[in-house]
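Undergrad: any chance you could fold what I've pasted below:
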Amino acid sequence: MGLIDKVKSYLRKPIEEKLEQAEMLSSGSPVFSPFSGNAYESDVYRAAVDAIARNAGKLKSKHIIYSKKNSERMQGDQHLNRILQVRPNAYMTAYDLIYKLVTHYYLYNNAFAFLQKDDRGNLQAIYPLSPTNMEYLTDPSGTMYCRFLFGNGQHVTFPLSEVFVARRFYNSNDLLGDTNTAIMPTLDLAHTQQEGMEHAIKSNATIRGILKTNQIIASDKLKEEKEAFVNDYLTASNHGGIAAIDQKYDYVPLESTPVTIDDKQMDAVKKKIYEYLGISESIVNSTYTEDEWAAFYESVVEPLALQFSLELTDKLFTEREQAFGNSIIFESNRLQFASNKSKTDMLKELIPLGLLTTNQALEILNLPPVEDGNKRLQSLNFVNQDKADQYQNVGGKTNERNPARGDQGTTNGK
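TA: Next up is the predicted model:
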């Protein structure tokens, strides 16, 4: 069974005849079509999108239950977490899913996925969708649907509640992100630069001179004379670089000065593409510093994590389930990209406060956990606020023993 047939079999209410195109307040149309500019053919644009998708693919999604009563965060359903973290469907891993969705997000400014659920509304699988066309529809009750057209000509309609939707440049259309037309002139310029370099390289293989005969000869004989002249004088074997000819020939050399592209011009075009995607060249070529990575994470990866988290939370849980603290979050161990000095300085500050267990500290240092490593260590130089007055001499009274100093207490300040 193909993927289209598989997802079609999960559609529970085939009510195509009752659906009509959704009405919009804006002047746009609720119809999505992948932009035909094909920005992915640009090596600069593709490398930049790949860098974002590769790093976003390291995000870890999980189902959590947040208890408002005691402000604790508990692990959620293990089956749901396996789908989110390991195998969202039979065809790909969790990394593949995020990579594909993020790639679609930056190529088309719209990313879609089908959320396959059972009869009880529990998630069974997630399938990223690559439609050639998508249209928002509504039924008489106002429920919204998404009708997808795929490359093989088949239509599939899903309730919007079972479709993951992520939008970029969400401005002029009420339901869809805008196209990438703004960057196409720059991509065309990058393509022109690439062609210019190719022509400059090939120019050395074109005509570099004219061999003129001073008599009329047959065309086949003329060709033979030309080939003989080339073999005798225009090959690497002519070490002297001098041609000796009689009055039968006139050789006129042609000056060929190929136009080369300045490095600054190429860098300027690259910079415009990178700025359009919100990243720097150091992220693309993996030469980033700790601060550059932090800026990239906060400005690019973290907004993606937030957007994906909110969308999945809304589509996988009812309002009642969300009220009881159920949500999907995307998180990443950002500290693994910090320098060893930054990690060490942070541990020196946090461990004395009892904020980290031994295993949590080892994880920050990219070291394996140890047995009994879930205990917290804390310095005795800190005291509970409720007991702070017991360790001070108030009104000349006797101090309590101060375990932070290891003494037995004093009397009247002596």
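Undergrad: hey, let's count contacts and neighbours off CA atoms from now on
TA: Will do.
Undergrad: other residues contacting stretch 191-210?
TA: Contact with stretch 191-210 is made by 42, 251-256, 258-261, 266, as judged by C-alpha atoms under 8 Å, 6 or more residues apart in numbering.
Undergrad: equivalent analysis for stretch 114-124, please.
TA: Residues contacting stretch 114-124 (C-alpha under 8 Å, 6+ apart): 7, 10, 80, 83, 125-129, 158, 162-164, 316.
Undergrad: buried subset of those residues?
TA: Buried residues within those, counting neighbours by 16 or more other C-alpha atoms under 10 Å: 7, 80, 83, 125-129, 158, 162-164, 316.
Undergrad: and which of the contacts of stretch 114-124 is nearest residue 288?
TA: Nearest to residue 288 among the contacts of stretch 114-124: residue 128, at 30.6 Å, using C-alpha to C-alpha.
Undergrad: could you pick out the longest helix of this protein?
TA: Secondary structure of the chain per DSSP state H: the longest helix is helix 184-202.
Undergrad: buried residues in that helix, which are they?
TA: 186-187, 190, 193, 196, 200.
Undergrad: quick one more, to check against the first:
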Amino acid sequence: MKFKNPFKRKVTDQTAGAGYRFFLGSSSSGKRVNERSAMQMTAVYSCVRILSEAVASLPLHIYEQEDGQSKKATDHPLFFLLHDEPNPEMTSFVFRETLMTHLLLWGNAYAQIIRNGKGEVVALYPLMPDRMKVDRDENGQLYYEYQVSTADPKVNPAGTVRLAPEDVLHVPGLGFDGLVGYSPIATAKNSIGMAIACEEYGAKFFAHGAAPSGVLEHPGVLKDPSKLRDSWQATFGGSANSGKVAVLEEGVKYTPISIDPQQAQFLETRKFQINEIARIFRVPPHMVGDLEKSSFSNIEQQSLEFVKYTLDPWVSRWEQAMTKILLTPEEKKKYTIKFNVDGLLRGDYQSRMNGYAIARQNGWMSANDIRRLEEMDPIPEEAGGDLYLVNGNMLPLQQAGSFYSGKEEDDEVLEMDQEQDESGNGDSNGNQDSVPERHNRRRNLV
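TA: Modelled structure (predicted):
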């Protein structure tokens, strides 16, 4: 089928990424995995909390570009919404934390944009991603269809609300079509399902693991075997009864058959699954409590790598999604929306001070520039707080040989004065200056 304009072709089916939910369901371990059950895993909960709180705690500002300089656009209506309160019901921290949690679990974050009569953004409200469907109409245009719940403030009689793309702030995660992201929980359900199975096995081991545990053998025939089993379980079952001494009567023999968890590498498996989940979210193991391979010499570098390779991509997704939908085409030429990650990139105290010293001595930071980064009060301008200083023995490149050039001229002057002394000629009055005096006088003239 041919199209005159490939960018205006008619598409009637749904987006390629809209059917990602087929990934969800039972995992190979037999455990059903979804976004909510995955949060019961401590490793998943920890990774989601670390990333969502990190993004929520970063300063978020809208900047205005003017005369080649960038300054905070505090008068822009979006500044208050993004930095303080996106809606009357929640703070900016809670709003971003909620959306980032959605993004990490479902692979997409949605927020409804409320505009006034002028088209200006006046509020942003989070939307649940599991109730959102991204599709195309008969003309191939994207639309968002949201399933309304009875818990929502206003219930649509039809049960669904269709929203235009300009009315939805959509931050997609990794996907196949660039429009809808895939759920990390769904794509990694087998790893998470195995971790859930290991945790459940450990819990059941302590809940039902009689110590000792095995087979009860009776030399005769029991009329009610369940009565003996229940009596044994009530007396020796559970972690609270672990270590009790068993007294056997009537020739009853106990044969342990259970496998020690350590022999079955149970603990090693659980530890590996924690690292596996941390790998899914690209979180350093030391941030989820695994300090086995961390030390004082490398843990700071791991934290910096977390900002650079883990947090920065998420921050870029947020920034570009907000810039795309919240700013008009004219505003995009003048304004930018940026997170400030400088605070997370700060090294230890000694490293910062060494860096500040180099910047101060080379003249590209003033005392007040340094104090602002350290959140200290500025030095008054009359006291020199805004002065930019350089080392006194540094010269421009074109004057690099001036010292040696001047020395050669001085040597020539000294040689001429010595010849004058030998000939006995002085000045017009017959006065004879000493060689150093004539040398200094001549040097000043030169």
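Undergrad: the helix or strand containing residue 255 of the second structure - contacts with which helices or strands?
TA: Applying DSSP states H and E as the criterion places residue 255 of the second structure in strand 253-256. With contacts defined as 3 or more C-alpha pairs under 8 Å, 6 or more residues apart in numbering; DSSP states H and E, strand 253-256 of the second structure has these neighbours: strand 214-217.
Undergrad: the strand it packs on vs the first structure, average distance?
TA: Here the mean offset of strand 214-217 of the second structure against the first structure after fitting is 5.8 Å, by mean C-alpha distance after the TM-score superposition for the first structure.
Undergrad: now do stretch 191-199 of the second structure
TA: Averaged out, stretch 191-199 of the second structure is 0.9 Å away (mean C-alpha distance after the TM-score superposition for the first structure).
Undergrad: that stretch corresponds to what range in the first structure?
TA: Per TM-score structural alignment, the counterpart of stretch 191-199 of the second structure in the first structure is residues 186-194.
Undergrad: give me the number of residues near the counterpart of residue 92 of the second structure in the first structure?
TA: Alignment note (TM-score structural alignment): residue 92 of the second structure maps to residue 94 of the first structure. Neighbourhood size, residue 94 of the first structure [other C-alpha atoms under 10 Å]: 21.
Undergrad: what do you get for residue 329 of the second structure?
TA: Residues lying near residue 329 of the second structure (other C-alpha under 10 Å) number 11.
Undergrad: distance of it relative to residue 301 of the second structure?
TA: Computed as C-alpha to C-alpha, to the nearest Å, the residue 329 of the second structure to residue 301 of the second structure distance reads 40 Å.
Undergrad: and for residue 47 of the second structure?
TA: Relative to residue 301 of the second structure, and taking C-alpha to C-alpha, residue 47 of the second structure is found at 19 Å.
Undergrad: if you count what's nearby, which of those two comes out ahead?
TA: residue 47 (24 against 11).
Undergrad: helix, strand or coil for residue 375 of the second structure?
TA: coil (DSSP: H, G, I helix; E, B strand; the rest coil).
Undergrad: stretch 109-117 of the second structure corresponds to what range in the first structure?
TA: Stretch 109-117 of the second structure corresponds to residues 111-119 of the first structure when matched by TM-score structural alignment.
Undergrad: tell me which residues in the matching stretch are buried?
TA: With the criterion 16+ other C-alpha under 10 Å, stretch 111-119 of the first structure contains buried residues 111-117.
Undergrad: repeat for stretch 348-361 of the second structure
TA: Those would be 356, 359-360, for stretch 348-361 of the second structure by 16+ other C-alpha under 10 Å.
Undergrad: now distance to residue 377 of the second structure too, for the residues you listed, in TSV please.
TA: As requested, these are arranged in TSV below (distance: C-alpha to C-alpha, whole Å):
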residue	distance to residue 377 of the second structure
356	16
359	19
360	17
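Undergrad: please, where are all the helices along the first structure?
TA: According to DSSP H, the helices that the first structure contains are 3-8, 43-56, 78-85, 94-108, 184-202, 219-233, 263-277, 281-284, 290-296, 302-316, 319-323, 340-350, 358-364.
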